[in-house]
Every structure is written in structure tokens, then in C-alpha cells.
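**Q** All I have is the shape, not the residue letters:
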């Protein structure tokens, strides 16, 4: 059985992606949660992950790190990770890769925290540009492939890659089109994301660096933890 190393569900957007994919597709795995510590987590995470980061997947002595690599590893072994139809699969891979590599301002100004609600001081030009591109991507996928997921009628890896954005939309009240808001809500109601949020809210850990980062660009409205 796979072992998936992750960090705090409340904060770790990168951990969420393979966790949601495995959970929603019903692929059996063992979760190993190692909470973030103050400062660098290099020494602790290096005990299981070559790059000192999460997520990391281990299978019978084989170690796979980075969420995109984990996804492709799983796709070689399990059906349904990517869409079956070739055009949808190509689009999904491109959109997931763009999410994996981009949207720096969105990540910086709106770090993932499932348990709080924040009112941003402003939505500046750089954040507006990232949100416009998210909105464009989501509407493009929904229009091309009919929804309710980004590449068709089933949850696939591209939805897993944008799952942290759905949580950010919820946490920070991010402005998106009606269609994109509806998609975010649909994603949050999947079995995997409901379970992730429930478990995130129950976590006892509060890491000061992550807590401060979540309020660097906004004001706390509610803490649901």
C-alpha cells in the first residue's frame, strides 16, 4: 500500500493535491502526517523526502516526490487519474502544470488556511491578474468539456490541482465569475474535500509563521477551528 507523507491539512496546499486525488478515486493509501514546525522543516522532512518537502509518496521502497510527479506515477498504475478523452487529457495536463508552476501572487497573498475567514485589504493588480487567469481557465474547461468538473463529468487530477484554490476562494472571498464560484463550491462538496476540511478544522497545531502569513494582506473575520 502507498504511504503518503503530508503536513498540516489546514495549511498544506501541496499535500492536498495527491491526498484529494487518491481519496476521490478510491485508491488505498496510508497517510503519514508530519506537522510543520517553526522555521525550516528541512531536517525533519528529509527523513522521508529527498527534497525536504511534502508531499512525498512511498511505495514498497520506491520514493516519489513533488505533486505533479506523484500524479503521473499514479496515472501509470490507475485508470481515471487523467481524463480518457485525448483533448480533455491534454487540456487537463496543461492546466495542472500551469497551476503547479504559476500563480505566485495568489499563493503569496492568499496562503491556504481551511479554518479561518479573512477580508483582504485590497485586491491589487497582480492578484487580479492571477484571479482573472484562474477564472479564464476554469470557464474554458467547463465550457469545453461540459462540467461539472474541469475536464468533464468526473473528478480528475486537474481538479485536485485546483482544490487548494477552491479553499482560498472560500477563505478570502475571492472575486470570480458566477460559473467559477459554482465550480469552487462543487469542488468543496466532493467527498475528499469535505473530509479534508473536517480533519483540518480538528487539528490542534498552530504554526506562527503560517498564521502570520495568512493575515499579512487581510483582517481576520472568523476562526472556525
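**A** Yep, it's here. Because the structure is a prediction, the values reported are computed rather than measured.
**Q** Could you use CA atoms for every contact and neighbour count after this?
**A** Noted.
**Q** what's around residue 50, how many residues?
**A** 15 (other CA atoms under 10 Å).
**Q** That one against residue 66, yeah?
**A** No: Residue 50 is beyond contact range of residue 66, at 9.9 Å (criterion: CA atoms under 8 Å).
**Q** chain center to the helix or strand where residue 19 lies, what's the gap?
**A** Residue 19 belongs to helix 13-25 when assigned by DSSP states H and E. Chain-centre distance of helix 13-25: 7 Å, with CA atoms, centre = their mean, to the nearest Å.
**Q** which strands and helices sit next to whatever helix or strand comes next after it?
**A** Heading C-terminal from helix 13-25, the first helix or strand you meet, by DSSP H and E, is strand 29-33. Here strand 29-33 touches strand 2-6, going by 3 or more CA pairs under 8 Å, 6 or more residues apart in numbering; DSSP states H and E.
**Q** ok, now how distant is residue 74 from residue 88?
**A** Distance of residue 74 to residue 88, given as CA to CA, to the nearest Å: 18 Å.
**Q** who are the neighbours in contact with residue 151?
**A** Residue 151 is in contact with 83, 88-89, 91-92, 141-142, 144-145, 158, counting by CA atoms under 8 Å, 6 or more residues apart in numbering.
**Q** A further structure is provided below for comparison with the first:
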């Protein structure tokens, strides 16, 4: 049995990726949630980088979302697309998400339970949004949809699930095709489960709250108090 270490569902975009992948593919695991900003948040106890997510199986520890996806792909069917071209595109798109889109990450942090009207969208942020929109449309048109690599949800979709939550929070304008794909991700059972749990979290991390407060006006706070 795998142990998957994650942090707060409201904030932790990196944690969401392997969590939603394993949930949607039916790969069993024990969830180990360690809260940000608490006295027991010593992630170094289980992660060599002191970061989440981290997958543990017996005496083996796998860290970093790409490494976790590849490890799971060696052991389970369906992590990546079976078609070689779709699989190569998926790995490229996942790697781009893994290493890029810094403006989106910094200026539109994931906060599942809030709805925020941004004060402004600068040029680097708009460039990230437009690139993701184009990338989504490319995958959908190239491989037939309804997911990025074809008929089935795979790792490349999991890598963009946190973006779907961001676009929901900030009501980001998208093309018709990209907006439909965003809503498709948000409607997945695993995404609904993650969102429901995020809304029930009552603990707050000061750093993440400050980041969200700097973005713009909070129009809704759907989280439990």
C-alpha cells in the first residue's frame, strides 16, 4: 500500500496532482495530510526536500510530482496515454506545467475555497493564461478529447487540475473549448471530493492567506469557519 503525503487541500496545488491521478485511476493509497503552519509541519520527517507531495512504499520514498507519475506508470496501466504520440505530447505538456507558468503560480495562488476578483492581470500572467488555453485546445483537438490525451483521464490532466481550481477561483476568461475542459475537470468525482474536503478545512496558514489577500477583492469565502 502506498502512503501519499500531502498538505492542506485548500492551498496545496502540488499535492493535488498525484492525489487526483491515483483517485481517478483507482490506485489505492493511504492519505497522510500534514498541515501547513502548524507545530507538526516538519515535512523533513518524511520528505528529503521538506516538501509535498511525497509517495512512500515500504522503504522507498519518491518525491516530486513528475517522479511520482513515472513511478506509478511503471506499476499501473493508464497513467500515460497508450498512443505514442499522445504520450510524448502529454509528457511535454506535463513538464511545461511542472517547470513553467511562474506568473500564474505567484499571482493566482491556489485557494480552492475563495472566489477572488483580481485587481489586475499583467502581461506575464496573461501570457501564461493564453499559453495554457492554447495548450489545452491543442491536446483536445489533436487527440479527440474529452481529455487532453484522448478518451481517458491521464497524468497530463492531473497536472492541470490545480489550474482548473485557479481558473475557478479567479473567474479567468477562457476560450469556449478551454472553459469546457476546465469544467470537465472540476466535475470529476475526485476533484469534487478534494474540493469538498478543502471547504471543510478550518485551519488557515498566514502566508497563503496573505498571498490570496494581495491578489484582489474576495467576493466569496466558501470555507468552514
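**A** Sure thing, it's come through. Quick caveat, the model's predicted, so the values are computed rather than measured.
**Q** if we can go back for a sec, mean deviation, the helix holding residue 19 of structure 1 versus structure 2?
**A** Following the fit onto structure 2, the mean deviation recorded for helix 13-25 of structure 1 is 0.2 Å by mean CA distance after the TM-score superposition for structure 1.
**Q** how about that helix, aligned to which bit of structure 2?
**A** The alignment of helix 13-25 of structure 1 onto structure 2 (TM-score structural alignment) spans residues 13-25.
**Q** Which residues does that stretch contact?
**A** Against stretch 13-25 of structure 2 from outside (CA under 8 Å, 6+ apart): 4-7, 9, 28-29, 52-53, 65, 68-69, 78-79, 110, 153-155, 158-162, 189-191.
**Q** Show me what residue 110 of structure 2 aligns to in structure 1.
**A** Matched to structure 1 by TM-score structural alignment, residue 110 of structure 2 sits across from residue 112.
**Q** And the nearest residue to that match once chain neighbours are set aside, how far from residue 57 of structure 1?
**A** Using CA to CA, 6 or more residues apart in numbering and skipping residues adjacent in sequence, the residue nearest residue 112 of structure 1 is residue 11, 5.2 Å away. Between residue 11 of structure 1 and residue 57 of structure 1 the computed distance is 19 Å (CA to CA).
**Q** So those two - more neighbours on which side?
**A** residue 57 (29 against 23).
**Q** list the contacts for residue 223 of structure 1?
**A** Contacts for residue 223 of structure 1 (CA under 8 Å, 6+ apart) come out as 115-117.
**Q** just residue 103 of structure 1 next, same as before
**A** residue 130.
**Q** what about the residue nearest to residue 112 of structure 1, which SS state?
**A** coil (DSSP: H, G, I helix; E, B strand; the rest coil).
**Q** before we move on, back to that, write a PyMOL command that selects only the buried members of the contacts of stretch 13-25 of structure 2.
**A** Filtering these down to the buried ones (16 or more other CA atoms under 10 Å) takes a single PyMOL command:
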select buried, resi 4+5+6+7+9+29+52+53+65+68+69+79+110+153+154+155+158+159+160+161+162+190+191
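**Q** returning to what we had before: contact partners for the residue nearest to residue 112 of structure 1?
**A** Each residue near residue 11 of structure 1 by CA under 8 Å, 6+ apart is listed here: 111-114, 210.
**Q** Okay, strands next: where are they in structure 2?
**A** 2-6, 29-33, 54-57, 60-63, 114-118, 216-221 (DSSP state E).
**Q** Which one, of those, ends up nearest to residue 175 of structure 2?
**A** Closest approach to residue 175 of structure 2 among the strands of structure 2 (CA to CA): strand 114-118, 18.8 Å.
**Q** Relative to the whole chain's centre, how far out is the closest one?
**A** 18 Å.
**Q** Next, format the contacts of residue 223 of structure 1 as TSV and append neighbour count and distance to residue 45 of structure 1.
**A** Output for those, formatted as TSV (neighbours: other CA atoms under 10 Å; distance: CA to CA, whole Å):
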residue	neighbour count	distance to residue 45 of structure 1
115	21	24
116	20	26
117	22	29
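**Q** and the gap between the residue nearest the centre of structure 2 and residue 97 of structure 2?
**A** With distances taken as CA atoms, centre = their mean, residue 162 lies nearest the centre of structure 2, 2.8 Å away. Plainly put, residue 162 of structure 2 is 10 Å away from residue 97 of structure 2 if you go by CA to CA.
**Q** repeat for residue 146 of structure 2
**A** 20 Å.
**Q** Ok, residue 156 of structure 2 next?
**A** Residue 156 of structure 2 is 9 Å from residue 97 of structure 2, by CA to CA.
**Q** These two: which has the busier surroundings?
**A** residue 156 (27 against 16).
**Q** which residue lines up with that one in structure 1?
**A** So residue 156 of structure 2 corresponds to residue 158, using TM-score structural alignment.
**Q** Now the aligned residue in structure 2 for residue 217 of structure 1: closest residue in space, sequence neighbours ignored.
**A** The equivalent of residue 217 of structure 1 in structure 2 is residue 215 (alignment by TM-score structural alignment). Leaving aside its chain neighbours, residue 215 of structure 2 sits nearest to residue 118 (5.5 Å; criterion: CA to CA, 6+ apart).
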